[in-house]
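**Student:** below are the sequence and a predicted model; questions follow.
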Amino acid sequence: MKLVAVSAGLGRPSSTRLLADRLVQAARARLEETQPVEVRVIELRDLATDIAHALVTGFPNARLREAVDAVTGADGLIAVTPVFTASYSGLFKSFVDVLEPDALTGTPVLVAATGGTARHSLVLEHAMRPLFAYLRAVVVPTAVYAASEDWGGGDTSTEGLAGRIERAGGELAGLMTGQAAARRRPAGPADEVAAVMPFEEQLAALRP
């Protein structure tokens, strides 16, 4: 099982990377209850020049191609961006623009963001979720936003940062295990029939 996180944080240390690590830990803990997990965190800060060159030339170099392959080959993806000008960062969007339009079809994705104030939390619903819906990814119900005041750790309720991280990680793990099972299911006679039977006949066959 492959779990990949993409962090678009620019600083070091970065609250965006910290949130990505916390989400990875939450999802990994749930996944490892049933199977081994291979985890990778991709820092877009280190690929900024490679991404710019790929957008200009249309050809990603070997280092960027390897990162893209890791993202598109993941069983589950965690995408975390800082909020810039009320939306995801330009670096984050530029990386997404390098991906093929159908590369994330059906992939479970957990979206998250960091910002200086809670007022920017709607970026998750008005920018991040529509972006991955356009890419036909399967976005988990709980998106996680962390404002500066959330890192104090005082709120231990289910709606505090720690509670939201655990809930989102569990949702991602649930989708990943279902997705992996679907990918491993061998094709059977029913699949062959569906491939050649017109849609109307398939519906008729389902009726009692």
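**Tutor:** Sure thing, it's come through. Numbers count the residues shown, from 1 in each chain.
**Student:** only C-alpha atoms from now on, for both contacts and neighbour counts.
**Tutor:** Will do.
**Student:** and the longest helix along the chain, how far out from the chain middle?
**Tutor:** For the chain, the helix with the greatest residue count under DSSP state H is helix 161-184. Between the centre of helix 161-184 and the centre of its chain there are 11 Å (Cα atoms, centre = their mean, to the nearest Å).
**Student:** how about stretch 19-28?
**Tutor:** 12 Å.
**Student:** contacts for that stretch next, please.
**Tutor:** 3, 5-7, 37, 39, 41, 78-80, 114, 146, 165-166, 168-170, 172-173 (Cα atoms under 8 Å, 6 or more residues apart in numbering).
**Student:** identify the residues contacting the following helix or strand past the longest helix of the chain?
**Tutor:** Downstream of helix 161-184, the next assigned helix or strand under DSSP states H and E is helix 189-196. If you take Cα under 8 Å, 6+ apart as the criterion, helix 189-196 is touched by Q202.
**Student:** buried sites along helix 189-196?
**Tutor:** Within helix 189-196, no residue is scored as buried using 16 or more other Cα atoms under 10 Å.
**Student:** let's see the ChimeraX selection covering just the buried ones among the contacts of stretch 19-28.
**Tutor:** Under the burial definition 16+ other Cα under 10 Å, those of those that qualify are selected in ChimeraX by:
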select :3,5,6,7,41,78,79,80,114,146,165,166,168,169,170,172,173
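**Student:** and the helices in this structure?
**Tutor:** So, for the chain - with DSSP H - the helices run 15-31, 48-57, 62-72, 90-98, 123, 129-134, 161-184, 189-196, 199-206.
**Student:** dropping in the other structure now:
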Amino acid sequence: MKPHQITVVVGNVSERSRTKVLAQAIGDALATALPVQLTVLEIAHLTSVIGVTSNPQDLDLTGRLALQAIANADLVVAVSPVYKGSYSGLFKHLFDLVPPDALVDRPVLLAANGGSDRHALVVDHQLRPLFSFFRALTVPSAVYASEADFDGYLLKDGPLRKRIGEAAAQAAGLLSARRAVKPPLRAVA
């Protein structure tokens, strides 16, 4: 069976981050559930590329390949840190460069992490509406991690791991269902 192409977008602007740890745990759970080929896009590595343009045609090769990885993915995993009650600005800017029809009927697994549980609603109040604009199929279970779910930069065992497994299983179900549908839904849209 051909592996599913999964693009993981890590919305943190620093190299070392809990967001990256969370994204890796989700990628590992997906790889356990089904055959996958992961492409990881880190905002920390794309800042100088995407931060200087508002027109996708002005992007260099790295920027164009990042957009292509998002547009060609069978599943997008969108993971952002929470800054002042919302996703990071450069994370949003990257998706501002994605064509409006690129994610129609595409499964998207949503995840975020913040300093406390007070920010948990960012997934439903910020990320879901963003991907609703794209007419994407957001996975019903999202993942939110607070600082209490980490020991430094290591993910603790506990309820968060269960939520990651649940979201990965739902994403795997959506991917399997999409493979069974001929032609793909987005080709019809």
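**Tutor:** The structure has been received and is ready for your questions. Not measured: the values here are computed from a predicted model.
**Student:** need the TM-score between these chains.
**Tutor:** Overlay of the two chains. TM-score (TM-score structural alignment, normalised by the length of the second structure): 0.88; 178 aligned residues with a Cα RMSD of 1.7 Å.
**Student:** reformat the helices of the first structure as a markdown table; add distance to G153 of the first structure.
**Tutor:** Listed next are the helices of the first structure as a markdown table, based on distance: least, Cα to Cα, whole Å:
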| stretch | distance to G153 of the first structure |
| --- | --- |
| helix 15-31 | 13 |
| helix 48-57 | 32 |
| helix 62-72 | 31 |
| helix 90-98 | 27 |
| helix 123 | 23 |
| helix 129-134 | 26 |
| helix 161-184 | 8 |
| helix 189-196 | 50 |
| helix 199-206 | 52 |
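**Student:** burial check on A133 of the first structure, number of neighbours?
**Tutor:** 15 (other Cα atoms under 10 Å).
**Student:** number of nearby residues for the counterpart of V68 of the first structure in the second structure?
**Tutor:** Under the alignment (TM-score structural alignment), V68 of the first structure pairs with L67 of the second structure. When neighbours are defined as other Cα under 10 Å, L67 of the second structure has 20 of them.
**Student:** please apply the same query to R128 of the second structure.
**Tutor:** By other Cα under 10 Å, neighbour count at R128 of the second structure equals 20.
**Student:** was I right to think it contacts T138?
**Tutor:** Yes - with contact defined as Cα atoms under 8 Å, R128 of the second structure and T138 form a contacting pair (7.0 Å).
**Student:** anything in contact with each of the two?
**Tutor:** L110.
**Student:** nearest residue to the middle of the second structure?
**Tutor:** A78 (1.5 Å; Cα atoms, centre = their mean).
**Student:** look up how far R119 of the first structure lies from the equivalent of it over in the first structure.
**Tutor:** Counting by TM-score structural alignment, A78 of the second structure lines up with A79 in the first structure. Going from A79 of the first structure to R119 of the first structure by Cα to Cα, to the nearest Å gives 20 Å.
**Student:** what does V24 of the first structure give?
**Tutor:** V24 of the first structure is 25 Å from R119 of the first structure, by Cα to Cα.
**Student:** pick out whichever of these two has more residues nearby.
**Tutor:** Counted by other Cα under 10 Å, V24 of the first structure and R119 do not tie: V24 has more neighbours, with 23 against 10.
**Student:** counterpart of that one in the second structure?
**Tutor:** Aligned partner of V24 of the first structure by TM-score structural alignment: G27.
**Student:** I164 of the second structure versus that match, what's the distance?
**Tutor:** 10 Å.
**Student:** repeat for F150 of the second structure
**Tutor:** 14 Å.
**Student:** kindly report the same for Y83 of the second structure.
**Tutor:** 22 Å.
**Student:** equivalent analysis for I70 of the second structure, please.
**Tutor:** Counting by Cα to Cα, the gap from I70 of the second structure to I164 of the second structure is 21 Å.
**Student:** near G160 of the first structure, how many residues? Count them for me, please.
**Tutor:** G160 of the first structure has 15 nearby residues by other Cα under 10 Å.
**Student:** how near is it to A86 of the first structure?
**Tutor:** 22 Å.
**Student:** next: L64 of the first structure.
**Tutor:** 27 Å.
**Student:** comparing these two, which shows the higher neighbour count?
**Tutor:** In terms of neighbours (other Cα under 10 Å), L64 is the more surrounded of L64 of the first structure and A86; the figures are 21 against 15.
**Student:** right, and that one touches A52 too?
**Tutor:** No - between L64 of the first structure and A52 there is no contact under Cα under 8 Å: 10.5 Å.
**Student:** thought the match of A78 of the second structure was touching V6?
**Tutor:** Yes - with contact defined as Cα under 8 Å, A79 of the first structure reaches V6; the gap is 5.0 Å.
**Student:** ok, and for stretch 25-42 of the first structure, which residues are buried?
**Tutor:** Q25, A26, A27, R28, A29, R30, L31, R40, V41, I42.
**Student:** end to end, how far does that stretch reach?
**Tutor:** 15 Å.
**Student:** residues touching stretch 142-155 of the first structure, excluding its own?
**Tutor:** So stretch 142-155 of the first structure is contacted by 19, 110-118, 121, 124, 160-162, 164-165, 167-168, 171 (Cα under 8 Å, 6+ apart).
**Student:** please repeat the previous calculation with a cut-off of 10 Å.
**Tutor:** 15-16, 19, 23, 80-83, 109-125, 128-129, 160-172 (Cα atoms under 10 Å, 6 or more residues apart in numbering).
**Student:** I appreciate the help and will end here.
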